[in-house]
Structure formats: structure tokens, C-alpha cells
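Visitor: The following comprises the amino acid sequence and a computationally predicted model.
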Amino acid sequence: MAEREHLRITGVQAVSALGRGADTLLAGVLAGAPAFTPVRRFDTTGRRVTVAATLPEVGTLADELTDAVDRACRAAGLDRTHRAGVALFLATHGGPHSLPARPAGGGDTAPEVPALAGHLARRCGLGGRTRTYTTACVSASTAVADAATLIGRGDLDRVVVAAGYLVEPDQYALFDAGRALAADGAVRPFSAGRKGLLLGDAVVAVVLESARAAAARGAPTVATVAGWGRAGDAYHPCQPHPEGRGLARAVEAALRRAGLPAAAVGYVNANATGTPYSDASEAAALGRVFGAAAGRIPVSSTKSVHGHALEASGLLELVVTVLTLGHGKLPVNAGWLGPDDTCPLDVITDAPRPAPTPHALTLNAAFGGANTALLVSAP
């Protein structure tokens, strides 16, 4: 498959605090009502912040991921025969708290990473190779880029990429102690007065296939992954380069790989977490790539609605982007208080907008200076 023969997304499934299923996710992000509520899953006594975007009823992470993978495969029309050689790339944080214990007498406990990937593959009938990604907030988008690369050069026909994070006490405590969580209980990306991020649940799976493999099955095309890019800036362990150099290089690589000019991009689903420094850096990155046009491209960060799902963020936001493109409407950036001079962007604040083109970027960044960009197109 030629590198520019776009990769097909043929099946998706997503669970977040907005609810279960792709249709519920789409409706939630277009409604733009933040899903942050008081945390009931564990004790937050003594914490500076006590809210997150959590789904009230969840199973173990292993069970939730199994269900998501199975539903994505069924949406793609993959029966047990077609699943036999399918690879599974899994992005997750792992650890005991991200795998909630079953009730007493509930059977086998869920395994921890990295055994979790093999466990999921067996349960879902996926007989290909497995990989596990634990590279913080670019885990899932890196998995998608790796899958696209391997499919693009003909090593694999199809890959299921899955990702999961359920808000748990350890990471919650770290972000709270580091004063990264928004004390006012709202995520306000790119806005004046933004105070920080809030965590959120996400369990997501997508099926990626070569155009040839998808066509051979007559599989539906949800969207195409036209380009992808990764870059590091090595500026600081926790802060991105103030000029957004690494993220800008990732976006430029995605555009080159897609063979599209910057002017083709009609929407950016931003990484923006609502923290002052990183949002300004991302705005600077968009300015480096798009120049004066950066202020005319519709931008929003749907973390303002569903929260930051850490390792699963990249996959949840990829699904949000392709669903909204397919629907022809772009989601709002909730929590907006007013413009900030460090973020001179066209932020979608009042209501969803019509999508001006079929091409969009979804961006992610992580501690350590890691940056990813995925360029997707409506079918």
C-alpha cells in the first residue's frame, strides 16, 4: 500500500462520562455540557479538587476494554475468521487502581499491564501480535501512528487500537498535589482565567485497515487517517517548548505524509488541557505551521467536556474528531470566559459550527516533550 493510500477506520466504540457508544459521545460533545461531577469512586477527602468526569457504573478496565474491542470489531464487520490474524495495540496506564476489583465471588481478577494486552486479544479472538503503550498522554495516538506505519508498508492488513483509563486515586492525587487540577471545577482551554485540567474516564477501540483489506470485505469507512506525525522537543521534563516547536514539527510531518497543504485543514481538535503554559505553547505551534491563517481555523478542545483521559486521550479525541467530521458539525470549547492574548485562535465557543472542509487535525502532547498529530478526513 502506498504511503498516501489513506488508512481506513472501519469500526469505533467509545465509553466516557458522556455515556456509552459512538452516538452518545457525538451527542455529548456537540451539546457541549461538561460532564464533571463530584468523585464518588474513591475518597477525595483532603484533596484540593474533588471533581472529575466519571461514568457512574463501570466494570473492571479489562472487562470494559474487552467490550469496547468486541463492539468495534462488530461495527467493522469483523467476524471470528477475520479476527484471527488481527493485531492489538493497547494504550493504558495500568496499575492496580486502574483495574477496579470485581465484587466478591465475581470470578477471575483482571490482569495488569503488560499481560492485559494478551488477555484482551485472547478474549476477543484477535490472533495477531500485541503491543502495549504507556507513554503518557501520547500513548494512544502513538499506537495509531505505529499501526498506520505498519499497515502502510504492508506488514499488517488491520490493527485494533484500544485505549483505556478510568479515573483512579493515585494519578488523581499526583495531579492534585501538583496543583494541575482546576480548582474552579471547569476546564477552560485557550480561555482567559483558565485554571488547569480535570481527569476523565475513557475506554475506546478503533479498527484500522488498509484500503485493500477493507474493500475486500466491503467494510464501512468511518473516516480515513490521511497523515500522522511525531516529534519531540526535549525542552523540559514537564513543559512544552514555549514556541511549540515539537508540536509544530509533528503537524508538518502529518501534512507531508498526507500530501495536503496546510490550507486544507478545516478544524483542529486541540490537545489543550486548560493549563496556562501548555495552551499558549500549542497556540504558538499552530501559528508556526499556519501563519496568519491560524487565527481563522476553527479550534476546540473537547477535554473541556469529557476531561483528560491520560493514555486514552488520543484515541477518544480521534473518535470525537472523525464522528464530528462525519456529522458535518464541529464541537464547542466549553468553559470559555474570554480571549487570551497568548492564544490568538478562532476558538469555537457558542455553538457547533458547520465543518468547512473534510480534513481535520487532532493533536496530543505529553510530559517529556512528546508530541503527536493525526490528520483525518471524512469518508
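Guide: Perfect, I can see it now.
Visitor: CA atoms for contacts and neighbours, from now on please.
Guide: Fine.
Visitor: how near is the spatially most central residue of the chain to residue 113?
Guide: Centroid check for the chain by Cα atoms, centre = their mean gives residue 314 as the closest residue, at 2.2 Å. For residue 314, the distance to residue 113 equals 19 Å [Cα to Cα, to the nearest Å].
Visitor: same check, this time on residue 349
Guide: Counting by Cα to Cα, the separation of residue 349 from residue 113 is 39 Å.
Visitor: which residues in the stretch 251-379 of the chain form helices?
Guide: Secondary structure of the stretch 251-379 of the chain by DSSP state H, counting those that start in this stretch: the helices cover 276-290, 303-306, 313-327.
Visitor: take a look at this one as well, against the first:
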Amino acid sequence: MSEPALRAGITGLAAVSALGRGAQAQLAGALAGAAAFGPVRRFDVAGRRVTAAATLADAGTLADELVGVIDEACAGIGAAERANTPLLLGIHGHPDAGRSATATTAGFAAAVAARAGLAGVAKVYTCACVSGSTAVADSAASIRAGRSGRVVVAAGYLVEPDQFALFDAGRALATDGAARPFSTGRTGLLLGDAVSAVVLEPVGGREVLAEVVGWGRAGDAHHAVRPDPGGHGMARAVRAALVRAGIGPDQLGYVNANASGADGDHAEAAALREALGTAGVPVSSTKSVHGHGLEGSGLLELVVTVLAAQAGKLPVNAGHLGADPACALDLVLDAPRQAASPYALTVNAAFGGANTALLVKVAA
């Protein structure tokens, strides 16, 4: 007779974004629908088509911010326990890559782990905007299979000139200073700082903030940067998460969408309709307030999703100007909505057609 699968719980979390420092600042901003976009002052944007992003005025280096959120998430874990806890890290690469022959991604990750007092780096994820969510899915799978104990997952991006220039040159950034997910009149995404950490471990030890009950990953194989218009890859990821959790769409209480205010929002709406049917699940995208944190986005959105589910309040889909018929969903508009279920889903998509879905459950 086989042993029952272990359960993967989130026992610590922390985040930094333009909404502020600390988990509660993220929740407060998301519930208020208070977008944090403003003029970029971190580097020169003269001559750029777009000059706005969501940046934290007092942000340190990426390494400093990663160590800070790891320390906060690991509060209550002793030094000896930390020394036996590995790090899974989602980043774009070494911040100085291309400018220094010794600036390697592996070296950067190892330095972060050492400064945070962790056992070392188990894996570095550089898979664009699904980096953090993929790391969480891998960690949950490993814990449930009994292959690992406590792990720390961290991911981070601070708005910097190279990626900003690429997105601006590609005309992907919003020209009106606001990200408007699923809205008519949306003009693009806006970048934002996103640095987060979560601690995952088998349920049964420390107090659990939320349980990772399901996850799914699927590829579009459609285009290098554009999503499948029908959203079929994302729909498969969502269905896989529901199946792993053993629940139906009617039991789901909230979806924190990937939507950024770009043209591809309609593909995600199609995916959610395909995967969830007529369940009428409330949806919003917290990118509407904290911006798109690239490699850091998935983990920041997981943190916000867990906090919202704990609070029993659903974040606002900010910046909405009016209904887009191609994005017909039950959007949370104007004010937070009471949660009707302890189950919440967060989804992410990345260039190359990668899609992830993470499903959490908080204590009812």
C-alpha cells in the first residue's frame, strides 16, 4: 500500500514592489486599486516613447532586495535550519551580465544564498515571466513526492534600462501611463519592481499560511512572443491545476490573471472561459497596480493572491475604462469583493508560449 502524498504549505512570505515594502503593503495597494505608476527617475528615459513604470524610490540593488525578502520570509527559522534550506531563484540573469566577464548568473545566485544564510542554490530559473511560478510548482511537486523538505523560492526584477528600452522599442508599453488589463482602450503594459520570497515545506510542522494544492504548466507552441489567440495552452495549465487539487471550477473563488493591458489579454480571457466554463469565477490582474515584474511577476502575484485569500477580499482590476467584448469575464471592478471560497488561482504566461497556473487554499 503506497504512502499518502505529502502536502506542500507556504509558511513564510515577503515582497517588495512600488506598492511598498512588506506583504501588507502589497495587499493594501491591490485592494485599493491604487496604481503605483509614475515617471521613471532611476535612469535616463529621455527620448523614449514611454517614460512611466512602477518603481520603488528607495530600492537598493537586486541582491540587497532579494536578501531582504528572504530574511523576512524566513523570520522564525533559526540559522542552523536555514543552513540546511536550499534556494530556488528566478531572475533574468546577473544584473551586470555583458558588462563584466566575471558576472555570471550562477555566481550571483550563490552570493544571494550565502548572504541569506541558506544551504546554496538548488536551481536558477531564467524562463522569463514564469520563472517564479515554475520554481514554486517544482518545489511543491518535490515536497509532495517526499524528495525535499523546506525550500525557499525567491524571484526578482528591478526596472532597469536594458529591458525598459527593449519593451519601449517594441511598442509594448502603455502610452497613457496606466496598465488596463482586459479593458477597452488599453495601450500596453508597464514594467514594475517585483522582488519576493516564499518558504515552502511539508504541512505538519510550522503554521501554514496557504497550501499549494495544485499547479499546471503547458506550452502554446504558437509564436515566439505572441500567445495562442485561443489560449489553449493556458487553459491546459489551469485544468491541470484544478485536477491536481481535486476541485471543479465552481469551487474556485478567485483568479489573479496574467493580463497586463497588452493585446494578448483577449487570449487569456479565452483560456479562462475554456478552462472554467460558466462557473463565473471573479477575476482581476494585480499587474494593474504593481506593473509587470518580468521574472519577478509570478512570485509577487502568488504572494498577493495568498494574502487576498487570507483576508477574504478580492483585489481590484484597476485602470478599467470599459468592457471589451473579447475579454468577457467576471472582473472585480471599483471595489474589493468578498471571497466566497478558500481556493484561489494565479496564472502567468511568458515569451515562447510558456504558461503556468498555481492553485492555493487558505484555511476557511
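Guide: Right, received. Where do you want to start? Because the structure is predicted, anything quoted here is derived from the model rather than measured.
Visitor: The residue nearest to the centre of structure 1 pairs with which position in structure 2?
Guide: Aligning on TM-score structural alignment places residue 314 of structure 1 opposite residue 298 in structure 2.
Visitor: roughly how far apart are that match and residue 179 of structure 2?
Guide: Counting by Cα to Cα, the gap from residue 298 of structure 2 to residue 179 of structure 2 is 17 Å.
Visitor: Likewise for residue 78 of structure 2?
Guide: From residue 78 of structure 2 over to residue 179 of structure 2 (counting by Cα to Cα), the distance is 41 Å.
Visitor: who has more neighbours, the two?
Guide: residue 179 (35 against 10; other Cα atoms under 10 Å).
Visitor: thinking that one is in contact with residue 186, fair?
Guide: Yes: the pair residue 179 of structure 2 / residue 186 is scored as a contact, 7.1 Å apart, by Cα atoms under 8 Å.
Visitor: Mutual contacts of the two, please.
Guide: residue 261 (Cα atoms under 8 Å, 6 or more residues apart in numbering).
Visitor: that older thread, need the contact list for the match of residue 314 of structure 1.
Guide: Contacts of residue 298 of structure 2 by Cα under 8 Å, 6+ apart are 129-133, 346-348.
Visitor: Tell me which of those fall in strands.
Guide: Taking DSSP state E, the ones among the contacts of residue 298 of structure 2 that sit in strands are 346-348.
Visitor: Show me what residue 195 of structure 1 lines up with in structure 2.
Guide: Per TM-score structural alignment, residue 195 of structure 1 is aligned with residue 187.
Visitor: Figure out the helix or strand that its match lives in.
Guide: Under DSSP states H and E, no helix or strand contains residue 187 of structure 2.
Visitor: so it touches residue 175, yeah?
Guide: Yes: using Cα under 8 Å, residue 187 of structure 2 makes contact with residue 175 at a distance of 6.1 Å.
Visitor: Could you check which of those two is surrounded by more residues?
Guide: Taking neighbours as other Cα under 10 Å, residue 187 of structure 2 and residue 175 compare with residue 187 leading, 22 against 18.
Visitor: so who does the more buried one touch?
Guide: Applying Cα under 8 Å, 6+ apart, the residues near residue 187 of structure 2 are 173-176, 179-180, 261-263.
Visitor: same question, residue 358 of structure 1
Guide: 265-266, 325, 377-378.
Visitor: What lines up with it in structure 2?
Guide: Using TM-score structural alignment, residue 358 of structure 1 pairs with residue 342 in structure 2.
Visitor: any idea how far that match is from residue 310 of structure 2?
Guide: In terms of Cα to Cα, residue 342 of structure 2 sits 8 Å off from residue 310 of structure 2.
Visitor: intersection of neighbour lists for these two?
Guide: The contact lists of residue 342 of structure 2 and residue 310 share 362-363, where a contact means Cα under 8 Å, 6+ apart.
Visitor: residues touching residue 338 of structure 1, list them.
Guide: Neighbour list for residue 338 of structure 1: 191-193 [criterion: Cα under 8 Å, 6+ apart].
Visitor: right, I mislabeled it, should have said residue 35 of structure 1
Guide: Residues near residue 35 of structure 1 by Cα under 8 Å, 6+ apart: 17-18, 52-54, 305-307.
Visitor: what's the nearest residue to it if we skip its chain neighbours?
Guide: residue 53 (5.2 Å; Cα to Cα, 6 or more residues apart in numbering).
Visitor: How about residue 285 of structure 2?
Guide: residue 257 (4.7 Å).
Visitor: hang on, the earlier thing: so which of the helices of the stretch 251-379 of structure 1 is the most packed in?
Guide: Of the helices of the stretch 251-379 of structure 1, the one with the most neighbours on average (mean count of other Cα atoms under 10 Å) is helix 303-306, at a mean of 30.
Visitor: and it, what other elements does it pack with?
Guide: helix 22-31 (3 or more Cα pairs under 8 Å, 6 or more residues apart in numbering; DSSP states H and E).
Visitor: buried ones in the helix it packs on?
Guide: Residues of helix 22-31 of structure 1 classed as buried: 22, 25-26, 28-30 (neighbour count, 16 or more other Cα atoms under 10 Å).
Visitor: what does stretch 154-168 of structure 2 give?
Guide: 154-160, 164-165, 167-168.
Visitor: and for it, what span of structure 1 is it aligned with?
Guide: Stretch 154-168 of structure 2 lines up with residues 162-176 of structure 1 when matched by TM-score structural alignment.
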